[in-house]
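**Q** Return a 3D structure for these sequence lines:
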Amino acid sequence: MSTATGPGPTPTPVGRTVIVVPTYDEAANLAWIVQRLHRAHPDVDVLVVDDGSPDGTGRIADDLAAADGRVNVLHRTGKAGLGAAYLAGFRWALDRGYDVVGEMDADGSHAPEQLDRLRSALADADLVIGSRYVRGGAVHNWPLYRQALSRGGNAYVRLLLGLPVHDATAGYRLFRSSALERIDLEAVRSVGYVFQTDLAARAVRAGLRVREVPIDFVERQRGESKMNGSVATESLRMITRWGVAERRAQLRRAFGRPGTAAPAVPHDRSAVGRR
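**A** Just a heads-up that it's a prediction; the model follows:
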């Protein structure tokens, strides 16, 4: 099952695809996940965006690239946040003319074998989100409190921002390059985990066709999660600020200022989370 926003025109072909994989200390996982991806989808390229991992992830990425022309590496000098890594990867992909640009975690929580679900849905969409929270989606190996936090956070996003998306925080996605250009990446300032919600909101408000398809999300088995309580708290704080700003704009329009446009997601440089 999938959910959708926006109109549904005649399906168009997918195209040349690259998956952006941000990394920080993923030496135990990177070669494994790239191998799985290429076994399932030999035609898909990979861009590893490494934020100067001290565990040697960048060197492993370079070795993979030297052995396989489908693998590319973008080295960054420091740990600047998940969203900043994706923005750098998106710009790289757009500069090289890719038709489709994807997101996938390096830790195996997103099954490369299920990428075909997203690719099929992109035939009549601009953005496809691999969702844990539509019918058929599932979360494996998370304790109940993590599931409650994630589900509650997504419900909060839908309520406060009015997004018709069940899993706005999901990180398994495919964008058409034309969609990324319409979103205006240069205007995006959220660089932490809240980046995922930010781009989902921008896509909906830009009138893009957004689809959700069910996936199985599996908690990492190797390495440590980059998500912690402070990152989650920062994300909720930013979403609250965005929601309050939007409600104020609605009130201004309702009381004598009908021409006031709804605000875009605010461009706040303080929205920096750590991966």
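
**Q** only C-alpha atoms for contact and neighbour calcs from this point on.
**A** Noted.

**Q** count of residues packed around residue 181?
**A** Counted with other Cα atoms under 10 Å, residues neighbouring residue 181 total 13.

**Q** Now the second one, please; I'll put the structures next to each other:
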Amino acid sequence: MTEHSTLAHDQPRSLGRVVMVVPTYNEADNLAWIVNRVRQAQPALDVLVVDDNSPDGTGDIADALASADEHVHVLHRAGKGGLGAAYLAGFAWALEAGYDVIGEMDADGSHQPEQLGRLLAGLVDADLVIGSRWVPGGSVVNWPWQREVLSRGGNLYVRLLLGISVRDATAGFRLFRRSTLEAIRLEEVRSTGYVFQTDLVSRTLHAGLRVREVPIEFVERVRGDSKMSGQVAIESLKRITQWGLRERWERARCRASRSQSRAMIEV
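**A** This next block holds a predicted model:
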């Protein structure tokens, strides 16, 4: 079940302990800036920086932030292993640490911490909340039209191929309940790139859980280099195509098997 919401409360409501997982690779220009914004916008939240051994010193900046603030934590990984792999490592750390709500957000400022209240409010009666660019009230800032067409078209393709109604399944600004991550069998997730986001949405829906989208304003980064490109997006869509077609084939086989079994019983 999916729903859209325009809730915009600024404070979490009895959700328990919340941590935002922020993966980083060469984000020295942005990390302190974005972590400080999270801490100011939602002082009760914790932040986990998952750094993939950034050569620009991002990991050292993260350690300094953690030393100065008990709400900031750091997980160092051996090297650049992909967005999904970084999130899976962060999720495992957060689950082990006993957090009740585990979130995702980028380190580059494209996901505005000041809008986290919308996601927290939306999670009150949902299992996964997505900060969506493509629901009414959502928007993007400083994107060329080609990238908007690619994102909108990619999400339409995902909806049609996977048979889901989520309008921004590729979005990376989201909150999961602990119980959601425990229900979707993270140990089976093999997607490590940007397709990871779609994978987790699909798993959540297949588990019969509720996904809510709330509108956000997505702002293109102004500092540092983007990790997303047209080539990366196209490669992600190829992976989704392979995955979606395989899933449809499995469903068709299951239906055929059930039909054959019913026919044998009737005979």
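
**Q** What's the TM-score once they're superposed?
**A** Put the two chains on top of each other and the TM-score (TM-score structural alignment, normalised by the length of the second structure) is 0.91; 253 aligned residues with a Cα RMSD of 1.7 Å.

**Q** quick one: which helix or strand includes the counterpart of residue 244 of the second structure in the first structure?
**A** Mapped onto the first structure by TM-score structural alignment, residue 244 of the second structure lines up with residue 243. Secondary structure assignment for residue 243 of the first structure, by DSSP states H and E: helix 229-254.

**Q** And for residue 171 of the second structure?
**A** When the helices and strands are read off by DSSP H and E, none of them contains residue 171 of the second structure.

**Q** show me the contacts for the alignment partner in the first structure of it.
**A** Residue correspondence to the first structure (TM-score structural alignment): residue 171 of the second structure is matched to residue 170. For residue 170 of the first structure, the contact set (Cα atoms under 8 Å, 6 or more residues apart in numbering) comprises 129-132, 196.

**Q** wait, residue 114 of the second structure sits on residue 37?
**A** Yes. Counting by Cα atoms under 8 Å, residue 114 of the second structure sits close enough to residue 37 to count as a contact (7.4 Å).

**Q** before we move on, the earlier item: redo the contacts of residue 170 of the first structure as TSV? Include neighbour count.
**A** As requested, the contacts of residue 170 of the first structure are exported to TSV (neighbours: other Cα atoms under 10 Å):
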residue	neighbour count
129	31
130	29
131	30
132	24
196	21
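
**Q** Show only the entries of these found in strands.
**A** Among these, the ones falling in strands (DSSP state E) are 129-131.

**Q** Among the residues you listed, find me the one that's closest to residue 97 of the first structure.
**A** The closest of these to residue 97 of the first structure turns out to be residue 129 (Cα to Cα; 21.8 Å).

**Q** Okay, strands next: where are they in the first structure?
**A** Under the criterion DSSP E, the first structure contains strands at 3-5, 17-23, 45-50, 71-75, 100-103, 127-131, 138-140, 173-176, 210-214, 216-218.

**Q** Contact partners for the alignment partner in the first structure of residue 134 of the second structure?
**A** Residue 134 of the second structure maps onto residue 133 in the first structure when the alignment is built from TM-score structural alignment. With contacts defined as Cα under 8 Å, 6+ apart, residue 133 of the first structure is in contact with 151, 166-167, 214.

**Q** What about the residues you listed, which one has the most neighbours?
**A** Neighbour-wise, those (other Cα under 10 Å) top out at residue 167, 25 neighbours.

**Q** quick one, what contacts the nearest residue to that residue once chain neighbours are set aside?
**A** Once flanking residues are discounted, residue 167 of the first structure sits nearest to residue 131: 5.5 Å by Cα to Cα, 6 or more residues apart in numbering. Residue 131 of the first structure is in contact with 137, 166-167, 170, 172, 212-215, counting by Cα under 8 Å, 6+ apart.

**Q** before we move on, the earlier item: quick check: the match of residue 134 of the second structure vs residue 153 of the first structure, distance?
**A** 12 Å (Cα to Cα, to the nearest Å).

**Q** Kindly report the same for residue 128 of the first structure.
**A** 20 Å.

**Q** more neighbours, those two?
**A** Neighbour totals were compared for residue 128 of the first structure and residue 153, and residue 128 leads with 29 against 19 (other Cα under 10 Å).

**Q** mind listing what the residue lying closest to that one once chain neighbours are set aside touches?
**A** Spatially, and ignoring its direct neighbours in sequence, residue 128 of the first structure is nearest to residue 211 (4.7 Å; Cα to Cα, 6+ apart). Neighbour list for residue 211 of the first structure: 2-5, 121-122, 125, 127-129 [criterion: Cα under 8 Å, 6+ apart].

**Q** how close does residue 124 of the second structure get to residue 177 of the second structure?
**A** 10 Å.

**Q** make that residue 197 of the second structure, sorry
**A** Taken as Cα to Cα, the span from residue 197 of the second structure to residue 177 of the second structure is 16 Å.

**Q** Repeat that for residue 248 of the second structure.
**A** 28 Å.

**Q** Those two: which is more packed in?
**A** A direct count of neighbours by other Cα under 10 Å for residue 248 of the second structure and residue 177 places residue 177 higher, at 21 against 14.

**Q** ok, the residue lying closest to the more buried one once chain neighbours are set aside - contacts?
**A** Spatial nearest neighbour of residue 177 of the second structure, chain neighbours left out: residue 101 (4.6 Å); criterion: Cα to Cα, 6+ apart. By Cα under 8 Å, 6+ apart, the residues touching residue 101 of the second structure are 15-19, 175-178.
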